[in-house]
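Novice: Structure, please.
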Amino acid sequence: MNPIENILKDFPVMILDGALSTEMERRGCDINDSLWSAKMLMENPDLIGQVHTDYFAAGADCAITSSYQATVEGFVRRGLSESEALRLIKTSVEIAVKARDDFWDSLLEKTKRPRPIVAASVGPYGAYLADGSEYRGNYKLTENELIEFHRPRVKALIDAGADILACETIPCLMEARAIVRLLKEFPGIYGWISFSAKNELQISNGDLIADCADWLNCHDQVAAVGVNCTPPEYIPSLISEIRSKTNKPIIVYPNSGENYDASTRSWKGVSTNESFGSGARSWYELGARLLGGCCRTTPEDIKTIEAWVKNI
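Specialist: Modelled structure (predicted):
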């Protein structure tokens, strides 16, 4: 069964986790690297598990794995073999599954929340380039070439036991189409498609979010449609645009409101003045049903969502 549908039939909201990389940096990790948080799969996998556990404790119903920037090509570029790269990609799921199982086994009250799921992060081709292309989408690849790029990682993540694929920060409809075509090679597997957006109406490369939602609406393996790693100020309009074109669950997990500088691999500006919980509540009222945070958000932000969700 579609794992998102399975949760939403019994609960009004599915709460996602927040930023993984932000938490690892806060705990002393240096991820200023082309592999970003995936670097910790080699250096500190136990810490990844601890962060997943902290998000579950904060109220998250879903852990997004540390595989966003984990690709065969990226690891091979760092000197690993293809088999070693695939092993690390699978490890990202295994870490999250163990954290989920251990957390759930230790939880005394299991009736007031769903058993959390593990969403395997499938970052865009631009994340592998590590030059900010996931916020531009100006690839020079064809749709078929994108399928070839994504296939080994997607297969490894599925083989490792992920409950669903989190196809996230997608900057262009062409890449979303490629991923949906690839999903057809894995019957019974579901994924959500979440775009990065540059304003209230357009995803990063300029495609209209409404057109993206309209195209995705007829594909059964797409479990939810939405946006992530986008400033909170754009979210209300984007939800309305998506809602006008699809009856699928809407997923939103914006960043803190800061802007990413690809040249320095750092975040600039200031976060939104609105509390994350307050913002998420307004997104729920507009129709979003999967809520969480992306870059620069923390377990405390997820707690603010959980605080009002439990009273719906």
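Novice: Could you use CA atoms for every contact and neighbour count after this?
Specialist: OK.
Novice: what about Ala119, which SS state?
Specialist: strand (DSSP: H, G, I helix; E, B strand; the rest coil).
Novice: how far away is it from Arg100?
Specialist: Separation of Ala119 from Arg100 (C-alpha to C-alpha, to the nearest Å): 11 Å.
Novice: These two: which has the busier surroundings?
Specialist: Ala119 (28 against 23; other C-alpha atoms under 10 Å).
Novice: which residues sit in contact with that one?
Specialist: Counting by C-alpha atoms under 8 Å, 6 or more residues apart in numbering, Ala119 makes contact with 62-65, 162-166.
Novice: most surrounded residue in those residues?
Specialist: Neighbour count (other C-alpha under 10 Å) singles out Thr65 as the most crowded of the contacts of Ala119, with 30 neighbours.
Novice: buried sites along stretch 219-231?
Specialist: Across stretch 219-231, burial judged by 16 or more other C-alpha atoms under 10 Å covers 220-231.
Novice: between Ala119 and Arg100, what contacts are shared?
Specialist: Ala63.
Novice: Apart from its chain neighbours, what residue comes closest to Leu8?
Specialist: Nearest residue to Leu8 in three dimensions, chain neighbours excluded: Met14, at 6.7 Å (C-alpha to C-alpha, 6 or more residues apart in numbering).
Novice: And this one, please, so the two structures can be compared:
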Amino acid sequence: MTLKRIAQWKKEIRVLDGGFGSECEKRSRLPIDGHKAWSSRLLKEDPNLVCEIHKSFLRSGCDVISTNTYQASPRTLSEALDISIAEAKELMRHAVRLARRAVDAVIEEESLAASPYGRKLPILIAGSLGSYGACLADGSEYSGDYSKNMTFSDLVEFHQTRAELLLEAGVDLLAWETIPLRCEVSAICEVMRRLPNAVGWISIISMDGQTSAAGDPLHEIALEVDKCDRLFAIGVNCSIPHHLIPQALANLSGIYDSCEPGNEDGFHPPPCAKRPGGHSNRPNVPHSRKILLVYANSGERWVPAKSKKSKFRGYWIWPPKTGPNLWARAMSRFAMRRGVHIPNSTTSAFHTKKDEQSPVKAQWVGGCCRVGPEQLVQLAEWMKPDEIYKPRSSSELSEHDTILESSTYARRKLSSTSNSVRRKATIANCGDHIKRLRSGLSYSRKTL
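Specialist: This next block holds a predicted model:
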């Protein structure tokens, strides 16, 4: 069954969700940034918001959502939230239930819309698991410095405990995220071998497209992951500069490709004779090649405060030629696209002649820090043109069917409005809903 799932997913082009933690920072009344539990504190203090954020990502067109557990472990949650270890474990399981609740709610909404241009793939729930450094809440996942105080056995035990909790709660796969160390990748591979029926992806944090944040060459990490059949995908996420994503993907995928000549410099894929695949010791393994994935930050840069003693931590800035409306265009350069053409698609002019296309494409693409539903709508429209709303003529539809399809379109275009409005906008009031859209009126919480 495990190999069948992997074989099916390798045929699919999927959109991942965005930065869950940064969306919590934006929408929560509680302080998230700087808290030791980060967004995981909402599992205890505002679980309804967790569910609503999942829904907003799903409504934007995502096919995979990740649980709100990136920075969670039983011990760290227990200390940060002043609860017992048993309660902390239950919170991690509850994170999966909240994600499942959101999926069920959105599926029900979409079934009411009855649009022929609806979702083509079943939604997957990924159990988000950050590196050991992420759970320390000190930023060490961006350097890997914590490895000095950890043994291989420590890393295996730490990650296995968290993975077992999420698998017991019913995630479809595990998402090992923002990993800076090759030794930690090896520990995660060992965990996956110990867990029956577990499958997942692993994503590396890289600042230069050549090495991980800790300095390990990406192609060496890819060789390590290639040995673990339970990890079906590999990629990069978080703070990698957008223009270096093609280089990172090439280094991660180059171990399979027959690109010549290859070299022994330690920072690029080795000569063909030393690569897995057609030129290696695994020539007949059908599941050895991994899916490539990428989910990068918005492109903003963090400027820290000048004084470490200051309560003001810093601020974000947009570099030149970047901005919130350009993120999806940047990601689409590295993304595969379903081969269905829809005339008059809103993505027909998405690229200009100046946009350079990456020779290496990622099959599963999404966003990381500070990427919200608004940006993912644009990416989903590019990657999945067969799911874009396309109105039929009035002669092909009854009046009631027209309202239902218009409701689907309106819900997609309102992905950035308040969730309370969307929740209350039912089929019964769709007519008024569409009239307001056409007249350009804005919504507020008092509208419905």
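Novice: Return the residue of structure 1 aligned against Asn197 of structure 2.
Specialist: Counting by TM-score structural alignment, Asn197 of structure 2 corresponds to Gly188 in structure 1.
Novice: So that match sits against Gln221, correct?
Specialist: Yes. With contact defined as C-alpha atoms under 8 Å, Gly188 of structure 1 reaches Gln221; the gap is 7.5 Å.
Novice: nearest spatial neighbour of Pro246 of structure 2, skipping sequence neighbours?
Specialist: Nearest non-adjacent residue to Pro246 of structure 2, counting by C-alpha to C-alpha, 6+ apart: Ser358, 5.9 Å away.
Novice: His242 of structure 2 versus the one you found, what's the distance?
Specialist: According to C-alpha to C-alpha, Ser358 of structure 2 and His242 of structure 2 sit 11 Å apart.
Novice: now do Ala222 of structure 2
Specialist: Between Ala222 of structure 2 and His242 of structure 2 the distance is 20 Å, computed by C-alpha to C-alpha.
Novice: Over to Met92 of structure 2?
Specialist: Taken as C-alpha to C-alpha, the span from Met92 of structure 2 to His242 of structure 2 is 32 Å.
Novice: Looking at those two, which one has more neighbours?
Specialist: The neighbour comparison of Met92 of structure 2 against His242 (other C-alpha under 10 Å) goes to Met92, with 25 against 17.
Novice: how about the helices in structure 1?
Specialist: Applying DSSP state H to structure 1 gives helices spanning 3-8, 20-26, 40-43, 45-58, 72-77, 82-106, 125-129, 143-159, 173-183, 209-216, 235-243, 276-286, 299-309.
Novice: Count the residues that sit near the residue lying closest to Ile205 of structure 2 once chain neighbours are set aside.
Specialist: Setting aside the residues directly before and after it, Ile205 of structure 2 is nearest to Thr178 in space (C-alpha to C-alpha, 6+ apart), at 4.8 Å. Using other C-alpha under 10 Å, Thr178 of structure 2 has 27 neighbouring residues.
Novice: which one in structure 1 is aligned with Thr178 of structure 2?
Specialist: With TM-score structural alignment defining the correspondence, Thr178 of structure 2 maps onto Thr169 in structure 1.
Novice: My read is that its match contacts Ser121, right?
Specialist: No. Using C-alpha under 8 Å, Thr169 of structure 1 is not in contact with Ser121; the gap is 9.9 Å.
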